[in-house]
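> Below are the sequence and a predicted model; questions follow.
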Amino acid sequence: MLQSPALSASSSRPLAARHPQLWALLVSAVCFVVGALAYVVLFGLTLDESEEAQIAVLAPFLVADLLVGIAASIAVGPLRRSIVGNVALVLAGVVSSFAMPAAIVALVRLGERRSLTLDASLTVTMAFGMAAMSSWQDAVAGSTQTGLAGSPLAVALVAAVMAAGPLLWGRVRGTRAALVTALREQAAAAERTNAALARSREIDVQRARAEERRALARDMHDGISHQLSVVAIHAGALASRDDLPPEQIRSTAQTIRDAAATAGGMLREALTALRDPADLGEAVPLPTSASIEALVEAARLAGQDVNLTWRGITPEEVACFPARAVTLSRILEEAFMNAAKHAPGEAVTILIARERDQVVLRAENCLPTRPPQQVISTGHGLTGVAERASLLGGTSWSGTTPDRHFRVEVALPWE
């Protein structure tokens, strides 16, 4: 069964962090039991090796050892983070064998702080303190010990080793804890960096959307200017000619009306593209794969010779990717417009093909033998095609081929 991240992280924490009060009680209990055993052993050795007079003299020391040990065992649990309290426990271990387990725990805690000065001070204090206590007890009890084993120097060396071991262990634990903390900080920093990158990506997406709207607006501008030029030309003809037959006047008026209606529709699309999607009330229909066929039919009805070929892909497949369908439709519309402006009467060949992981649109027409005299154009159409393709991660190329054809070719990634 899978566990949630929060439950997994909580279960991986040590018991001291998850239940500090229970941990403090457990540490005090263990130190009390071990200290009591050490005290009983020391008490038995004292009774076994001492005479009645010496026992009477040592009795106050044994009682003091017991009381100090009980107090230290009780206090070792709650004094987990107190420097002064743990130093006091170490001093209690110098004068009390019962308090020695609590003193060892305190040494481990103090070693976790990784202070060389503190470690050296505690080691020296333990060494000289236990040597002094041993000498004082021998002097009070009137016992005489010969040899190296009973000398203050031997006691000091043993005490120094007893202090150094827990301190080194604590230093290792402190180093590990610092390393874990550093790794957690690095992980938190990495999460913050990832969040910043996500925000940056969101900003890039918003910027790309704004650029796409601007590109759409420029693209639509070419279409509107073309339709308005048609209106202006035909309206000018009507204004300058008064000898036109009624049929030609009606045909010209119909052409003006159609061009104005087309320009109005393009203007609505351009204004919609410039608006924020969140501000749109009703969805505006966007071109689809069916729009490509409609564009071809409209061009044919306008008198253009158009040949459309689908290769390796179908309109239904294009319809599954609305962004690609919109882009292909807009680019095809620009190609028809360019052909009508710059090569009127020339045949236009359109190829929409699937080539590996790309969909390619290729529009090609012959160059006219005599270029048109006056062409009203802003020159932003092909620039809009290139920007539209780049926004989708594609490429575009337009220019004259060696066989005197003008070609517009766009390759979009097919995902």
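That came in fine, so what should we check first?
> Please count neighbours and contacts with C-alpha atoms only from this point.
Fine.
> check which helix or strand covers the spatially most central residue of the chain.
By CA atoms, centre = their mean, the mean C-alpha position of the chain lies nearest to Asn194, the distance being 2.2 Å. Secondary structure assignment for Asn194, by DSSP states H and E: helix 152-240.
> what helices or strands is that helix leaning on?
Packed against helix 152-240 by the contact rule (3 or more CA pairs under 8 Å, 6 or more residues apart in numbering; DSSP states H and E) you find helix 100-111, helix 116-141, helix 246-274, helix 322-342, helix 381-391.
> Would you mind listing the outside residues contacting whichever helix or strand Asn307 is part of?
Following DSSP H and E, the helix or strand that holds Asn307 is strand 306-311. If you take CA atoms under 8 Å, 6 or more residues apart in numbering as the criterion, strand 306-311 is touched by Val296, Ala299, Arg300, Ala347, Val348, Thr349, Ile350, Leu351, Ile352, Ala353, Arg354.
> now with 6 Å?
Ala347, Val348, Thr349, Ile350, Leu351, Ile352, Ala353 (CA atoms under 6 Å, 6 or more residues apart in numbering).
> want to compare, so here's the second one:
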Amino acid sequence: MTSPAYAGRRWALPAAVVEDLYPGPARPGGRPRRTARDWIVDFTCFLVAVVIGLLAADTLDQEADLSPPLAVVDQLTGALACAAVWLRRRWPVGLAVVMVAVTPLSATAGGAALVSLFTVAVHRPFRYVAWVGGAGLLVQLLYYWMRPEPGLPFLASVVISALLTVAVVGWGMLARSKRLLLLSLRDRARRAETEARLRAEQAQRLAREAIAREMHDVLAHRLTLLSVHAGALEFRPDASREEIARAAGVIRESAHEALQDLREIIGVLRAAEPDDAGRPQPTLAGLDALVAESREAGMNVVLTGRAADPAAVPASVGRTAYRIAQEALTNARKHAPGTEVTVSVTGAPGDGLALSVRNAPPAGEVPHVPGSGQGLIGLTERASLAGGTLEHGPTAAGGFEVRARLPWS
């Protein structure tokens, strides 16, 4: 998962964070490639070490007990320590340990020692910082005892050095905590994204299971009807030709519809997850009763448009349209009580069936009603299985609309 907040600003992140947020091919040795920010930080650390080293070099001639050869060794050691700052990312603890050992021998290496301690505080847990920082403070005691600071008491020198060490450690730990916070927020975003996907998949699976149960019951209904008419022919051999023809037509139509339902069930079961709702449901012909029931419940529902031939709408398409209208009216009653809801159904054979349910924006504050949006996910899945599409979202006026288009061949 990439982080939208930092998309296009990778240069502003540390290399370790970029490697974690935007994983890619590993470099030789497993080290992440430095970003522009890393180069700026590394150069700044090197510059700080050099400046502190130069300031310390100006004070070497004030040490009466320091011979010229020792002064030259001090400065050469400081120069090497400043150059070693460029290795701080690869070996932070090792470089800090070396700097602790070098500090008593070179005053000009003090800046590099502070930079190495800061690096340990940024890249390693606190136990490493405590050991390296504690060893550095003990070495400082030895250093100021061997080479007293000109014009400054021993205790004052030790206190200033301790305060500087604590400040560097605190700054490094603050940078480390900000980096860890960024990574933890990334992990939380990943988990939230995964949980949302799992919830959507679960809702889709439950919707398919419900639809499969509904198809099963409808198919059983068809087969029962077929069996009844076939039995009537068996026990009424003296029936008239008209009655036999009518019963045969009913058997043929029921067999055809049962075959269609069976194909739908197989299509559902062949999908990645099962699908569908549970008992024989009303078809498009029951839409008027649904609107009347909603009005009796206190809703202001307006039914506009009519399909060209509602009786000719296939049963599966009619069930889907009915369920979409039912769920949309339920949502309007929960989330926009008291508003006018317009239900529109249009279409003809060959053109498809268009259904829309639109409500006006609610007046005033609406009480919060718990809901997760799983109903709309189920409707989308239902429309998709019927070979159609479903869209939903707010209108320009501030209301909400559900639009579905279903095939009608």
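Looks like it arrived, so ask away. Because the structure is a prediction, the values reported are computed rather than measured.
> still on that earlier bit, tabulate the contacts of strand 306-311 of the first structure in TSV, adding columns for distance to Arg18 of the first structure.
Listed next are the contacts of strand 306-311 of the first structure as TSV, based on distance: CA to CA, whole Å:
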residue	distance to Arg18 of the first structure
Ala347	80
Val348	77
Thr349	75
Ile350	71
Leu351	69
Ile352	65
Ala353	64
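> Nearest to Leu332 of the first structure among these?
The shortest separation between Leu332 of the first structure and any of these is 8.3 Å, and it belongs to Ile350 (by CA to CA).
> distance of the closest one from Ala189 of the first structure?
Separation of Ile350 of the first structure from Ala189 of the first structure (CA to CA, to the nearest Å) stands at 53 Å.
> So between these two, which is more surrounded?
Counting neighbours by other CA atoms under 10 Å for Ile350 of the first structure and for Ala189 shows that Ile350 has the greater number, 23 against 12.
> if I read this right, Ile224 of the first structure contacts Ala263, doesn't it?
Yes - with contacts defined as CA atoms under 6 Å, Ile224 of the first structure counts as touching Ala263 at a distance of 4.9 Å.
> Now the common contact residues for these two.
Joint contacts of Ile224 of the first structure and Ala263 (CA under 6 Å, 6+ apart) do not exist.
> For the stretch 251-400 of the second structure, just list every one of the strands.
Remark: strands of the stretch 251-400 of the second structure, listed N- to C-terminal, are 300-304, 340-348, 352-359, 389-394, 400-406; assignment by DSSP state E, counting those that start in this stretch.
> Quick check: which of those strands is buried the most?
strand 352-359 (a mean of 23; mean count of other CA atoms under 10 Å).
> Trace that strand over to the first structure and give me the residue numbers.
Correspondence between strand 352-359 of the second structure and the first structure is not established for any residue, with TM-score structural alignment as the criterion.
> What is that strand packed up against?
Secondary structure elements in contact with strand 352-359 of the second structure, counted by 3 or more CA pairs under 6 Å, 6 or more residues apart in numbering; DSSP states H and E, are strand 340-348, strand 400-406.
> Give me the residues contacting it.
Contacts of strand 352-359 of the second structure from elsewhere in the structure, counted by CA under 6 Å, 6+ apart, are 340-347, 399-408.
> and the strands of the stretch 251-400 of the second structure as CSV, adding distance to Glu19 of the second structure?
Rendered in CSV, the data for those read as follows (distance: least, CA to CA, whole Å):
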stretch, distance to Glu19 of the second structure
strand 300-304, 56
strand 340-348, 52
strand 352-359, 47
strand 389-394, 38
strand 400-406, 43
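> closest one to Val73 of the second structure among these?
Between Val73 of the second structure and the strands of the stretch 251-400 of the second structure, the shortest separation by CA to CA is 75.5 Å, and it involves strand 389-394.
> Val161 of the first structure matches what in the second structure?
In the second structure, the residue paired with Val161 of the first structure according to TM-score structural alignment is Leu163.
> Its match: how many residues sit nearby?
The criterion is other CA under 10 Å. On that basis, Leu163 of the second structure has 11 neighbouring residues.
> And Thr108 of the second structure, by the same measure?
With other CA under 10 Å as criterion, Thr108 of the second structure counts 31.
> Could you do Pro237 of the second structure as well?
Neighbours around Pro237 of the second structure, by other CA under 10 Å: 9.
> Same check on Leu185 of the second structure?
Per other CA under 10 Å, the neighbour tally for Leu185 of the second structure reads 12.
> The first structure: which residue goes with that one?
Using TM-score structural alignment, the equivalent of Leu185 of the second structure in the first structure is Leu183.
> Enumerate every residue touching its match.
With CA under 6 Å, 6+ apart as the criterion, no residue contacts Leu183 of the first structure.
> ditto for the one 10 residues further on
When contacts are counted by CA under 6 Å, 6+ apart, Thr193 of the first structure is found next to no other residue.
> What residue in the second structure is paired with it?
With TM-score structural alignment as the criterion, Thr193 of the first structure lines up with Glu195 in the second structure.
> again, but for Leu301 of the first structure
Checking TM-score structural alignment: Leu301 of the first structure goes with nothing.
> Now render the contacts of strand 306-311 of the first structure as JSON lines, adding secondary structure and distance to Ser82 of the first structure.
Rendered in JSON lines, the data for these read as follows (DSSP: H, G, I helix; E, B strand; the rest coil; distance: CA to CA, whole Å):
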{"residue": "Ala347", "secondary structure": "coil", "distance to Ser82 of the first structure": "92"}
{"residue": "Val348", "secondary structure": "strand", "distance to Ser82 of the first structure": "88"}
{"residue": "Thr349", "secondary structure": "strand", "distance to Ser82 of the first structure": "87"}
{"residue": "Ile350", "secondary structure": "strand", "distance to Ser82 of the first structure": "83"}
{"residue": "Leu351", "secondary structure": "strand", "distance to Ser82 of the first structure": "81"}
{"residue": "Ile352", "secondary structure": "strand", "distance to Ser82 of the first structure": "78"}
{"residue": "Ala353", "secondary structure": "strand", "distance to Ser82 of the first structure": "77"}
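> Next, count neighbours for the aligned residue in the first structure for Tyr144 of the second structure.
Alignment note: Tyr144 of the second structure maps to Ser134 in the first structure; criterion TM-score structural alignment. Counted by other CA under 10 Å, the residues lying close to Ser134 of the first structure total 18.
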